[in-house]
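> Turn this into a model:
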Amino acid sequence: MWDVSAYRTSDRRRSTARLIGAVLLPCALLLSACSTDRPAPTASPRASQAESTYTPPIATERFPLRGTGVPPGSLAHPSLAVKIDDHEAARPQFGLERTDLVFEELVEGGLTRYVAVWHSDIPDVVGPVRSIRPMDPDVIAPLGGIVAYSGGQQQFVDMMTATSVVNAAFDSDETGLFSRTDEREAPHNVVLRAKALVDRNGAVPAPPQQFAYAATVPESSAAVDGIPVTTISSRFSDSRWPDWTWDAASGVYLRRQEGAPDLDAGGVQLRSTNVLALRVAIDDTYLHVPKTTMIGSGEAWVSTGGKTLHALWTKAAQDAPIHLTDDNAVTIRLAPGNTWIELVPVDRGSVILVP
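Sure, this is the predicted structure:
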């Protein structure tokens, strides 16, 4: 018969230890066997195949004066604004077909000249180059970059050099990049090596964005909310009345000057994705030299994709861009592509829209 009281505590502890050891040993052996025999994990064929065929999307930036996408690094150079002649003896001009922006403005005698701006596609040669006018600092200052012209009244040159824009003038040329071509008669024969001028000023930053852009033509504000218009005719004077006609086949507006096709140096009619007609006041402070008033606001029409939208343009300061809003005060988005801006005088010009 067992005496329970004679079963000592130490005996119970040794017995318990032996029991735990007996249980743990088989478990340890089992775990060791499992870790030794289990195969190493491998990637599934489906995952490997997906990784090998995946192509990451190409990163893009947008040209600030055109709204079109480009690979990163393509924007790292300044824009170039040039005063371009529009006299009959200056036509066809060199390089207008490759512009991002063109501003047409009234000058003396009822004629017009251009501020032509290149950034996304800079030609080797542009021209004919003409002299600066009093409204040009207000037009060009928001772009930064470089401005090139053939000279001008000293007061107008001083106004231009007072901006932050890099000035290059034919009359005081130290670059050697201006010359006269034998193809035209003076003063309509000054040309500029445009790309070389931009390359020499590579440290000057790219221009800031001037207008808002939609991703596609059908998504632009005029295409969505505008009315069908086939022709936009802007009359500056009895001597200058350009018009733009929508060409559905090519998806662009084609330009005419005084009723005749306006051609580039290659014989192709000038064209634009967007056409803006802005009504502007004329300041006669400089007597026979009209100054387009650019700081302020006025009525406008924005044409894209065969449709035209009524708008308001505003410009708060010399270095501020032009802001376009519709009749509901919503910012207007242009289509990606080039833009011509007709600065039509309120008191002596007109804008006619033909359905």
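> rest of the way, CA atoms for contacts and neighbours
Will do.
> so who does residue 262 touch?
92, 255, 256, 269, 270 (Cα atoms under 8 Å, 6 or more residues apart in numbering).
> buried subset of these?
In these, burial by neighbour count holds for 92, 255, 256, 269, 270, counting by 16 or more other Cα atoms under 10 Å.
> and the gap between the nearest residue to residue 350 once chain neighbours are set aside and residue 137?
In space, and not counting its chain neighbours, residue 350 is closest to residue 235: 5.1 Å by Cα to Cα, 6 or more residues apart in numbering. Noted for residue 235: a distance of 24 Å to residue 137, by Cα to Cα, to the nearest Å.
> one more to put side by side:
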Amino acid sequence: MATVGTGREARTRRGTATRALLAVLMTAGLAAGCTTSGGSTDDGRGSTAPSAREPRPSGPDGPPVLAVKIDNAPAARPHTGVDAADVVYVEQVEGGLSRLMAVYATRLPESVGPVRSARESDLELLRQFDRPVLAFSGAQGKLLPLIDRAPLEGVTPESSPGVYARGTDRPAPHNLYLRPERLMDGPPGRAALTTGFRFGRPPAGGEPEDALTVRYPATRFTFTWSDADGRWPVSMDGVPATTAGGDRLAPATVVVQYVTVRRSGYRDFLGNNTPYTETVGSGEATVLREGRAYEARWNRPTAEDGTSFTTGDGERMTFAPGQVWVVYAEAP
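Down below sits the predicted model:
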């Protein structure tokens, strides 16, 4: 489960020696994989042969958002291209670790990664977009048919090898990168962001907040307000999170969305159950913007809907212009 603490107060956390051992194994890259359709471990070793795929056009008749599943094991950091995303989703995976889903609509970076495997709950999360393009490195064999039937276009190293490249600065599986310019002519535009988010001036209320930490069993995220930058710089496991170029990852708005995290029907090759994060429904959330924390309610009636947020008095919760991080934390 994920738990949350602010700069003023932290709740007690669960942790066991077994989870710690799993975390070590996962960090080493031994437990982070899923099996591909061929039954092999998803180690991200996609081919880099030229692709016959034509770049997708931009504009109203072009593709919707580009979503990229990104590795977040310590060995996968620092990331590339995450700072260019419009929305970054954080979800728990096996062994209490996390992965990111970066969504791009208004700009496309030169490179994004490291790219890793998809999970079952990604399919529900992405239904809010109109046939998104999902870049991922593989999935469990029995999950692949579900991905094929989902209303999205999957792009893997096997289906489109020419849009991926292997880095030389770190070992596989943490060095597979997507080249969006080889996949799309340009960004689809803000209209493709059918998230349900509302941007604008802050609502009344909120409490001053300087830091908030979300803890999963084997990793943690801390967002600390910066008056100078007008953003919430991110730290992961106590270390400042940066891009490969050394710039801090710092969203304008952070949403801690309390959801149901249940067991799925899938496991990794070590037998760890894959958590399923339910993003349809309703519940509570904490929204950080401009140095204040707002207690809010979230609502997503169906998978095809975006997620709306309201304050305690029923006012529509607005986000600060700029990048949004949504961190899924297990509801108490």
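> about what we covered before: which one of residue 235 and residue 137 of structure 1 is surrounded by more residues?
residue 137 (24 against 21; other Cα atoms under 10 Å).
> give me the element the more buried one is part of.
If you go by DSSP states H and E, residue 137 of structure 1 is part of helix 136-140.
> That helix aligns to what range in structure 2?
Mapping helix 136-140 of structure 1 onto structure 2 (TM-score structural alignment) gives residues 122-126.
> next one: stretch 267-276 of structure 1
So stretch 267-276 of structure 1 sits over residues 246-255 in structure 2, by TM-score structural alignment.
> Quick one: residues in contact with the matching stretch.
By Cα under 8 Å, 6+ apart, stretch 246-255 of structure 2 touches 82-83, 223, 230-234, 240-243, 285-290, 319-327.
> Now, of these, which are buried?
Judged by 16+ other Cα under 10 Å, buried ones among these: 82-83, 223, 230-234, 240-242, 285-290, 319-320, 323-327.
> Can you verify my assumption that residue 295 of structure 1 contacts residue 139?
No. With contact defined as Cα atoms under 8 Å, residue 295 of structure 1 does not count as touching residue 139 (9.3 Å).
> Closest one to residue 222 of structure 1 out of the contacts of residue 262 of structure 1, please.
residue 255 (19.0 Å; Cα to Cα).
> can you tell me how far the closest one sits from residue 159 of structure 1?
Taking Cα to Cα, one finds residue 255 of structure 1 at 32 Å from residue 159 of structure 1.
> Show me what residue 326 of structure 1 lines up with in structure 2.
Residue 326 of structure 1 maps onto residue 311 in structure 2, by TM-score structural alignment.
> what about the nearest residue to its match once chain neighbours are set aside, neighbour count?
Once flanking residues are discounted, residue 311 of structure 2 sits nearest to residue 296: 4.5 Å by Cα to Cα, 6+ apart. Residue 296 of structure 2 has 24 neighbours, counted by other Cα under 10 Å.
> contacting residues around residue 296 of structure 2?
Taking Cα under 8 Å, 6+ apart, one finds 284, 285, 286, 287, 309, 310, 311, 312, 317 in contact with residue 296 of structure 2.
> Is it in a helix, a strand, or coil?
With DSSP: H, G, I helix; E, B strand; the rest coil as the basis, residue 296 of structure 2 sits in strand.
> so how far is residue 119 of structure 2 from residue 146 of structure 2?
From residue 146 of structure 2 to residue 119 of structure 2 the distance is 10 Å (Cα to Cα).
> who has more neighbours, these two?
residue 119 (26 against 12).
> okay but the more buried one is in contact with residue 138, surely?
No. The pair residue 119 of structure 2 / residue 138 is not scored as a contact, 9.4 Å apart, by Cα under 8 Å.
> Map residue 328 of structure 2 onto structure 1.
Aligned partner of residue 328 of structure 2 by TM-score structural alignment: residue 343.
> Would you mind listing the outside residues contacting the helix or strand containing that match?
Residue 343 of structure 1 belongs to strand 339-345 when assigned by DSSP H and E. If you take Cα under 8 Å, 6+ apart as the criterion, strand 339-345 of structure 1 is touched by 66, 100-106, 234-236, 272-282, 292, 350-351.
> what about stretch 263-275 of structure 2, start to end distance?
5 Å.
> My guess is residue 84 of structure 2 contacts residue 103. True?
No. Judged on Cα under 8 Å, residue 84 of structure 2 makes no contact with residue 103 at a distance of 9.0 Å.
> The residue nearest to residue 350 of structure 1 pairs with which position in structure 2?
So, by TM-score structural alignment, residue 235 of structure 1 is matched to residue 215.
> so what's residue 329 of structure 1 up against?
Contacts of residue 329 of structure 1 (Cα under 8 Å, 6+ apart): none.
> To which secondary structure element is it assigned?
When the helices and strands are read off by DSSP H and E, none of them contains residue 329 of structure 1.
> repeat for residue 23 of structure 2
Here residue 23 of structure 2 is assigned to helix 17-27, by DSSP H and E.
> what's that helix aligned against in structure 1?
So helix 17-27 of structure 2 sits over no part of structure 1, by TM-score structural alignment.
> Could I get the contacting residues of the residue nearest to residue 144 of structure 1 when sequence neighbours are not counted?
Excluding the flanking residues, the one nearest residue 144 of structure 1 by Cα to Cα, 6+ apart is residue 165, at 5.0 Å. Residues near residue 165 of structure 1 by Cα under 8 Å, 6+ apart: 140, 141, 144, 145, 146, 147.
> quick one: what's aligned to residue 165 of structure 1 in structure 2?
In structure 2, residue 165 of structure 1 lines up with residue 152, judged by TM-score structural alignment.
> Map residue 143 of structure 2 onto structure 1.
In structure 1, residue 143 of structure 2 lands on residue 156 (TM-score structural alignment).
> what about its match, how many neighbours?
Neighbours around residue 156 of structure 1, by other Cα under 10 Å: 18.
> Can I take it that it is in a strand?
No. With three-state DSSP as the criterion, residue 156 of structure 1 is located in helix rather than a strand.
> List the residues that contact the residue lying closest to it once chain neighbours are set aside.
Nearest in space to residue 156 of structure 1, with sequence neighbours left out and distances taken as Cα to Cα, 6+ apart, is residue 134 at 5.3 Å. When contacts are counted by Cα under 8 Å, 6+ apart, residue 134 of structure 1 touches 156, 159, 291.
> Verify the stated contact: the first one with residue 132.
In this case it means residue 156 of structure 1. Yes. Using Cα under 8 Å, residue 156 of structure 1 is in contact with residue 132, at 6.5 Å.
> Helices of structure 1, start to end?
Per DSSP state H, structure 1 carries helices over the ranges 9-37, 45-53, 136-140, 154-161, 194-200, 221-225.
> Single out the most deeply packed of those.
Most buried of the helices of structure 1 by mean neighbour count (mean count of other Cα atoms under 10 Å) is helix 136-140; its value is a mean of 23.
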